[in-house]
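No sequence on hand, only this structure:
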């Protein structure tokens, strides 16, 4: 006898607003660091840009990865136990960093022209989407994940738009306060892409596989997230120690380097342009 597959209820907000807000905060952090590193790369000589652009790609890719899996802590499917394959999961992190890096390097070396922004935004956005769907492919459960095509296409469009906007901000926004505002906006866009993509998801299992309420994946995902979150915090510490941060904070409040304390700070190529 053939048992037909049954769609079971799924919930992306099983902990209420806790996981969406935590995911949004991490998305904002990754976006802010990525914007900062890319802007910093554009302020130095071409020969010195590689390190800052690499750091920016790490920040954006790791931030997106951490945001995704923090949000996935709130995802449950009724009667289905969910696990994750480590190889596929960390492959999604590598894809996020590498593909994001291609987009960031394109803008970092080609400058703020339409071709570089659109090309870099498209590549980076596809990297964001690839990270999401590869991360979803790493899920292990007794059921089958099915996607609604139209919503998937919409989520990819949001990812490309968000990435293009991020690269535009990175090459246009200079002051600390403005960059922070841009990061908050980008956090909304990246989180919006994730939850739009999750609207495309349904889980189907055979009737004989229906069980209880499903188990929490917090214990599974927490060890996976430790390394990427620590890496993101390391990038944040490195960026916070950059003299450009202090100089821009002074600019934000209308003072010049050395004006209030008498110290002499080095002027960068960015400031002389």
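On my side now, so go ahead. Quantities reported herein were computed from a predicted structural model and do not represent experimental measurements.

Could you use CA atoms for every contact and neighbour count after this?
Noted.

Just give me the neighbour total for residue 217.
18 (other CA atoms under 10 Å).

how about the closest residue to it other than its chain neighbours, what does it touch?
Of all residues not flanking residue 217 in the chain, residue 73 sits nearest, at 5.8 Å (CA to CA, 6 or more residues apart in numbering). Counting by CA atoms under 8 Å, 6 or more residues apart in numbering, residue 73 makes contact with 19, 216-218, 221.

Any of these buried? List them.
Among the contacts of residue 73, those scoring as buried are 19, 216-217, 221 (criterion: 16 or more other CA atoms under 10 Å).

With adjacent residues omitted, what lies nearest to residue 193?
In space, residue 193 is closest to residue 155, 5.2 Å off (CA to CA, 6+ apart).

which other helices and strands contact the strand or helix carrying the one you found?
Here residue 155 sits within helix 149-172, counting by DSSP states H and E. Judged by 3 or more CA pairs under 8 Å, 6 or more residues apart in numbering; DSSP states H and E, helix 149-172 is in contact with helix 18-41, helix 114-137, helix 176-199.

one more structure, for comparison:
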């Protein structure tokens, strides 16, 4: 028997809040990725790790906020705790791999394609692993074509977001990119949900696992707190809004001062023909 699936049991509340969480995670993650391109290599890994964790936490929180509005009329829904935690871990690892590729190789060519693909597949894997944690009196079936469309949306969205992060532009650029990313990720989620159908078992049984309120609501406290802390780090970073680098390529060249306008210590300024030739002869050694 076909189950009656409702993904909007709370109306527009869950999709709107889910979208805002995806935007928040995307904004923090993309800004951290942009920031990593403006600092010395010794600091880059830390910013990239913070960015990947922020994006993954935002996407994971978005998914399960949206799932709070998911019901099947004929059966209660329970969640398997280990698989639910595993979906968050998969998101952090795969999104992190994609972001590190772009962070160290640049948001162009092969690196962008590879990083965007891995990040997008991480988002899709998180979604369908989270769906696998569902336990109910029936089985879940998916339309293959619609599932493929959701994966393509995730990959395209991730690639576009990483490209935007690699442009190293202003703060408003990252905000706009995060809004687009939030829309794409939320769209991917509901496209995947549109592929779902539930076929109920003929015999009635009680699903094994924790209820939505008992499991998901407390589990979201950790990612929400992390996103708030990441937001504080981003807001109070002195160069985050200015977008100025801590270093320039000249800083890494031996023998060239960090500020070319200031002469290197211990070096005499160059002669200016016709002006300094006679003037130098009148200077005393103390002036050097």
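Received, thanks. Since we're looking at a predicted model, the values are computed, not measured.

which stretch among the helices and strands packed on helix 149-172 of the first structure comes nearest residue 65 of the first structure?
Closest to residue 65 of the first structure of those, according to CA to CA: helix 114-137, at 7.1 Å.

mean per-residue distance, that closest one to the second structure?
For helix 114-137 of the first structure, the mean deviation from the second structure after alignment is 0.5 Å (mean CA distance after the TM-score superposition for the first structure).

how far off helix 149-172 does that helix point, in degrees?
130 degrees (axes from the mean of the first three to the mean of the last three CA atoms, to 10 degrees).

Helix 114-137 of the first structure aligns to what range in the second structure?
Aligning helix 114-137 of the first structure against the second structure (TM-score structural alignment) gives residues 109-132.

quick one: buried residues of the matching stretch?
Within stretch 109-132 of the second structure, judged by 16+ other CA under 10 Å, the buried ones are 111-127, 129-131.

For the residue mapped onto residue 220 of the second structure from the first structure, what is the enclosing helix or strand?
Structural alignment (TM-score structural alignment) places residue 220 of the second structure against residue 225 in the first structure. Assessed by DSSP H and E, residue 225 of the first structure sits inside helix 218-240.

so what secondary structure elements neighbour that helix?
helix 18-41, helix 49-72, strand 83-84.

Tell me the buried residues in that helix?
221, 224-225, 228-229, 232-233, 235-236, 239.

how big is the angle separating that helix from helix 49-72?
Angle, helix 218-240 of the first structure to helix 49-72, by the same axes, to 10 degrees: 150 degrees.

Packing partners of the helix or strand following helix 218-240 of the first structure?
Next helix or strand after helix 218-240 of the first structure toward the C-terminus (DSSP H and E): helix 243-252. Counting contacts by 3+ CA pairs under 8 Å, 6+ apart, helix 243-252 of the first structure packs against helix 176-199.

which residues in the second structure does the helix it packs on align to?
By TM-score structural alignment, helix 176-199 of the first structure lines up with residues 171-194 in the second structure.

Next: stretch 64-82 of the first structure.
Taking TM-score structural alignment, stretch 64-82 of the first structure hits residues 59-77 over in the second structure.

what's the answer for stretch 251-263 of the first structure, then?
Under TM-score structural alignment, there is no match for stretch 251-263 of the first structure anywhere in the second structure.

need the helices and strands packed on helix 149-172 of the first structure in TSV with distance to residue 165 of the first structure, can you?
Formatted as TSV, those follow (distance: least, CA to CA, whole Å):
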stretch	distance to residue 165 of the first structure
helix 18-41	11
helix 114-137	8
helix 176-199	8
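
These: which one's closest to residue 98 of the first structure?
helix 114-137 (8.0 Å).

Work out the gap between the closest one and the centre of the chain.
When C-alpha coordinates are averaged (CA atoms, centre = their mean, to the nearest Å), helix 114-137 of the first structure and its chain have centres 11 Å apart.

Since that was my last question, I'll sign off now.
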